[in-house]
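J.: have a look at this prediction, sequence included:
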Amino acid sequence: MSPAAQFLNGWGSSSIAAEPKPDDEGQPIGINNEYVVGRQIGAGGFSVVKEVIGMDNDGRRTKRAVKIVRKSVANASEAENDKAQQAVDYEIGIWRYLNHPYILQLHTSFITDFATFCIMDLVESGSLYDLLNELRNNGQMGLRPELARTYAHQLASALRYMHADVRLVHRDVKLENCLVQIGPQDDCGSMKLCDFGLASFVDGDSGMADSIRSLDSDDNKDPAGTLEYLAPELLGGSTRKDYSADIWAFGVCVYTMVTGKRPFAHTIQFKLVELIEAGDWNKDLVETSPAGQVACEDICDLLHGCLNTDPDLRWTIADVMDCKWFQGLVDVAADSDWEHVNNTQD
């Protein structure tokens, strides 16, 4: 058979293109199909994050992000898929109540037979972790002074809101969970704390605890969070879920923003644990950093308070907000006119 005949013989015999998945690019999603799925911008575990395009109430085009957790993921067992759905349901149950300028906002969420969808703010500048890595690759260790001070204060403001207003402990504060949105005319931008999958209410005074349960398993004795940011008492087997562990993790974030290095780092895990339990960090790195050359003593005072190995002597978020390094900065969300908890979803 000639090449031409072979071509004509195969014309139309190829299989029909697969039907698009509900979360494929170009597909409409939403309660009323008000969003169109765009390009993928991230993935991890059982979820993917994509852009979505929609319209606001004035008919203007809006760009947001959607976190998608499919009901069934290939190569995962039914139990694993069920656990992923429980985890996202738990996170939504907390996240939907949070409303703060330095917390990533959840606009709405909905569930279909295919997946759970979370529509949230789109942050395109990456995380503080990404920013510090980029600076390190360019030979700069740590953020410039005003940037380190601004982002540290914004993160502290988000934690003050969670601890004092909502009575919620985050339990996974880290640079990777601090997203940064920098506009074209914005020197600093704003930080957005995200990922509330490990968060727990400390008591029932928030008015929300009755409908939220912890996902911690009784047979799982490993501490929740990321090792490099874990407080020493958690490494010793403590199951306490109070605010002090967030303050320690905040201290680790501040030290890293200022110096470009973590206060406790080692490639061998048990050595890292020993360093964390000892609580000794390098003040010389703070002194020689860009921010340290401007306000070394004030920064070190904050770090000594946050990285105290005794959780009962560690600073509270109120102590953090009152520190000398933050003098002159205003916590806008502490204003009585700010709407905190209520009606944050569309």
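T.: That came in fine, so what should we check first? None of these values were measured; they are calculated from a predicted model.

J.: hey, let's count contacts and neighbours off CA atoms from now on
T.: Will do.

J.: which helix of the protein spans the most residues?
T.: Scanning the chain for the helix with the most residues, using DSSP state H, yields helix 78-95.

J.: in that helix, what's buried?
T.: Asn81, Ala84, Gln85, Ala87, Val88, Asp89, Tyr90, Glu91, Ile92, Gly93, Ile94, Trp95 (16 or more other Cα atoms under 10 Å).

J.: name the helices or strands packed onto it?
T.: Contact here means 3 or more Cα pairs under 8 Å, 6 or more residues apart in numbering; DSSP states H and E; on that basis helix 78-95 packs against strand 61-70.

J.: so which residues make contact with the strand it packs on?
T.: Outside strand 61-70, the residues that touch it by Cα atoms under 8 Å, 6 or more residues apart in numbering are 23, 46-56, 84-85, 88, 114-123.

J.: this protein: strands as residue ranges?
T.: All strands of the chain, identified by DSSP state E, fall at 28-29, 35-44, 47-55, 61-70, 106-111, 115-120, 168-169, 178-181, 190-193, 200-201.

J.: filter the contacts of strand 61-70 down to the buried ones, ChimeraX style.
T.: Buried subset of the contacts of strand 61-70, written as a ChimeraX selection, criterion 16+ other Cα under 10 Å:
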select :23,46,47,48,49,50,51,52,53,54,84,85,88,115,116,117,118,119,120,121,122,123
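
J.: just give me how far stretch 296-312 sits from the chain centre.
T.: Offset of stretch 296-312 from its chain centre (Cα atoms, centre = their mean, to the nearest Å): 23 Å.

J.: about what we covered before: closest one to Pro145 among the strands of the chain?
T.: When the strands of the chain are compared for distance to Pro145 using Cα to Cα, the nearest one is strand 190-193, at 15.4 Å.

J.: by contact count, what packs against the closest one?
T.: With contacts taken as 3+ Cα pairs under 8 Å, 6+ apart, strand 190-193 sits against helix 145-160, strand 178-181.

J.: pretty sure Leu143 is touching Val258, no?
T.: Yes: between Leu143 and Val258 a contact is recorded at 5.8 Å, counting by Cα atoms under 8 Å.

J.: name the residue in those two with the higher neighbour count.
T.: The residue with more neighbours, out of Leu143 and Val258, is Val258; 29 against 23, by other Cα atoms under 10 Å.

J.: presented hereafter is structure B, for comparison with structure A:
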Amino acid sequence: MDLTIFGLEIGEVIGEGTYSTVRKAFSQKLQKLVAIKIIDKSKLSDNYIAKFLSREVSIFVECSHPNIIKVYQIIESSEHTLFIMEEAKMDLFDLVESQDYFSEEVARSYFKQIAQALEYCHIQRIAHRDIKCENILLTADNIPKITDFGLATCIKGSESCLCSTFCGSAAYTAPEILNGDNYDPFKADIWSLGVVLYVIVTGSMPFDDSDLSKLKELQTQSLKFPLSPTLSACCQNLINVMLEKNPKKRVSINHIVEHQWLEESN
């Protein structure tokens, strides 16, 4: 596809997925640097295009929040879907990796904004289903922004809240999904958000194993996993209530944004 007809000067590749590529670009229309997510439809099934890609497009059209990546334009052709998005300098995982882990003060600043963005989504009845550090981008001003709604689902009206599709990255995925159960996608998002908090304050994964069966075994054991004694009791409590094995006992997003740890001053 010749993108110059849209006033886009294409730059280097900054990310690649199974069916998409993200490139830097300069938009003559916007007179600024942007990122372009180029989705190759030839690599997708008709069902995926109808179900997931169309949903991602509608979510980006509908959503507007300071901590959700802004999409300036969506370009459709028979072969590609392009998302023209605001530029980001790195993802949260890269930042944590460069610093080992965050102090609670720094972590609180990032996490509060991420939680508020997810709260916005849940109020809109949108479950992300792929929350992870790699899907949280940082702008040049260090503002965290949730991106990649390719696996998201929208629960409207009286529709059943339960899902059956396996979604997300295994290390961030809730135990009920790994077990193959029908699951509440909003409670699954909370688990993934708990893993994000664990990662940024410890610099490690709570359940890190490339073997899926081993990962399931680790998750179904006692979830009183070791936390650094240097973490405050309040921070440990927030992690524990999010990484609650029983989804019915797991807290909702509004409880998280109102949690005492997030109310503490930086």
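T.: Noted; the coordinates are in hand. Please read these numbers as outputs of a predicted model, since none were measured by experiment.

J.: what's the TM-score here?
T.: Comparison of the two superposed chains (TM-score structural alignment, normalised by the length of structure 2) gives a TM-score of 0.88, and 262 aligned residues with a Cα RMSD of 2.4 Å.

J.: returning to that earlier point: let me have the buried residues of helix 78-95 of structure 1 in TSV, extended by distance to Pro28 of structure 1.
T.: Formatted as TSV, the buried residues of helix 78-95 of structure 1 follow (distance: Cα to Cα, whole Å):
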residue	distance to Pro28 of structure 1
Asn81	24
Ala84	24
Gln85	22
Ala87	25
Val88	22
Asp89	22
Tyr90	26
Glu91	24
Ile92	22
Gly93	25
Ile94	27
Trp95	24
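
J.: closest to Asp203 of structure 1 out of these?
T.: Closest to Asp203 of structure 1, out of all of the buried residues of helix 78-95 of structure 1 and judged by Cα to Cα, is Ile94, at 13.9 Å.

J.: the closest one touches Cys194, doesn't it?
T.: No: using Cα under 8 Å, Ile94 of structure 1 makes no contact with Cys194, being 11.6 Å away.

J.: sorry, back to before: can you say which of the helices and strands packed on strand 190-193 of structure 1 is packed in most?
T.: strand 178-181 (a mean of 23; mean count of other Cα atoms under 10 Å).

J.: hmm, who's touching it?
T.: For strand 178-181 of structure 1, the external contacting residues (Cα under 8 Å, 6+ apart) are 123-129, 155, 189-194.

J.: go again with 10 Å.
T.: 102-104, 122-131, 151, 154-155, 188-195, 253 (Cα atoms under 10 Å, 6 or more residues apart in numbering).

J.: just the buried residues from those residues, in PyMOL please.
T.: Applying 16+ other Cα under 10 Å to the contacts of strand 178-181 of structure 1, the buried members can be selected in PyMOL as follows:
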select buried, resi 102+103+104+122+123+127+128+129+130+131+151+154+155+189+190+191+192+193+194+195+253
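
J.: which of the contacts of strand 178-181 of structure 1 fall in helices?
T.: Among these, the members found in helices (DSSP H) are Leu128, Tyr129, Asp130, Leu131, Tyr151, Gln154, Leu155, Cys253.

J.: for the last one, what are its contacts?
T.: Read that as Cys253 of structure 1. 128-129, 151-152, 155, 173-176, 178, 229, 247, 260-263, 303.

J.: with the first one instead?
T.: Residues near Leu128 of structure 1 by Cα under 10 Å, 6+ apart: 134, 143, 151, 174-180, 191-192, 253, 256-257.

J.: for those residues, which one is nearest Thr288 of structure 1?
T.: Of these, the one sitting nearest to Thr288 of structure 1 (Cα to Cα) turns out to be Leu143, at 12.3 Å.

J.: tell me the counterpart of that closest one in structure 2.
T.: Taking TM-score structural alignment, Leu143 of structure 1 has Phe102 as its aligned residue in structure 2.

J.: my read: that match touches Gly203, true?
T.: Yes: at 7.7 Å, Phe102 of structure 2 and Gly203 qualify as touching, with contact defined as Cα atoms under 10 Å.

J.: mind listing the shared neighbours of the two?
T.: What both Phe102 of structure 2 and Gly203 touch, as defined by Cα under 10 Å, 6+ apart, is the set Val96, Leu197.

J.: neighbours of Lys324 of structure 1, how many?
T.: Quick note: Lys324 of structure 1 (other Cα under 10 Å) scores 15 neighbours.

J.: gap between it and Glu124 of structure 1?
T.: 32 Å (Cα to Cα, to the nearest Å).

J.: and if you look at Val52 of structure 1?
T.: For Val52 of structure 1, the distance to Glu124 of structure 1 - Cα to Cα - is 13 Å.

J.: cool, Met321 of structure 1 as well?
T.: For Met321 of structure 1, the distance to Glu124 of structure 1 - Cα to Cα - is 28 Å.

J.: can you check Val69 of structure 1 too?
T.: Val69 of structure 1 is 20 Å from Glu124 of structure 1, by Cα to Cα.

J.: likewise Ser200 of structure 1?
T.: Counting by Cα to Cα, the gap from Ser200 of structure 1 to Glu124 of structure 1 is 28 Å.

J.: same check on Arg262 of structure 1?
T.: Arg262 of structure 1 is 25 Å from Glu124 of structure 1, by Cα to Cα.

J.: aligned to Gly67 of structure 2, what sits in structure 1?
T.: One thing to correct before we go on: residue 67 of structure 2 is Asn, not Gly. In structure 1, Asn67 of structure 2 lands on Tyr102 (TM-score structural alignment).

J.: neighbours around the aligned partner of Gly42 of structure 1 in structure 2, how many?
T.: For Gly42 of structure 1, the aligned position in structure 2 is Gly15, judged by TM-score structural alignment. For Gly15 of structure 2, the count of nearby residues is 12 (other Cα under 10 Å).

J.: show me the contacts for Ser109 of structure 2.
T.: Taking Cα under 10 Å, 6+ apart as the test, what Ser109 of structure 2 contacts is Ile143, Pro144, Leu262, Ser265, Asn266.

J.: now do 6 Å
T.: Applying Cα atoms under 6 Å, 6 or more residues apart in numbering, we find Ser109 of structure 2 in contact with no residue.
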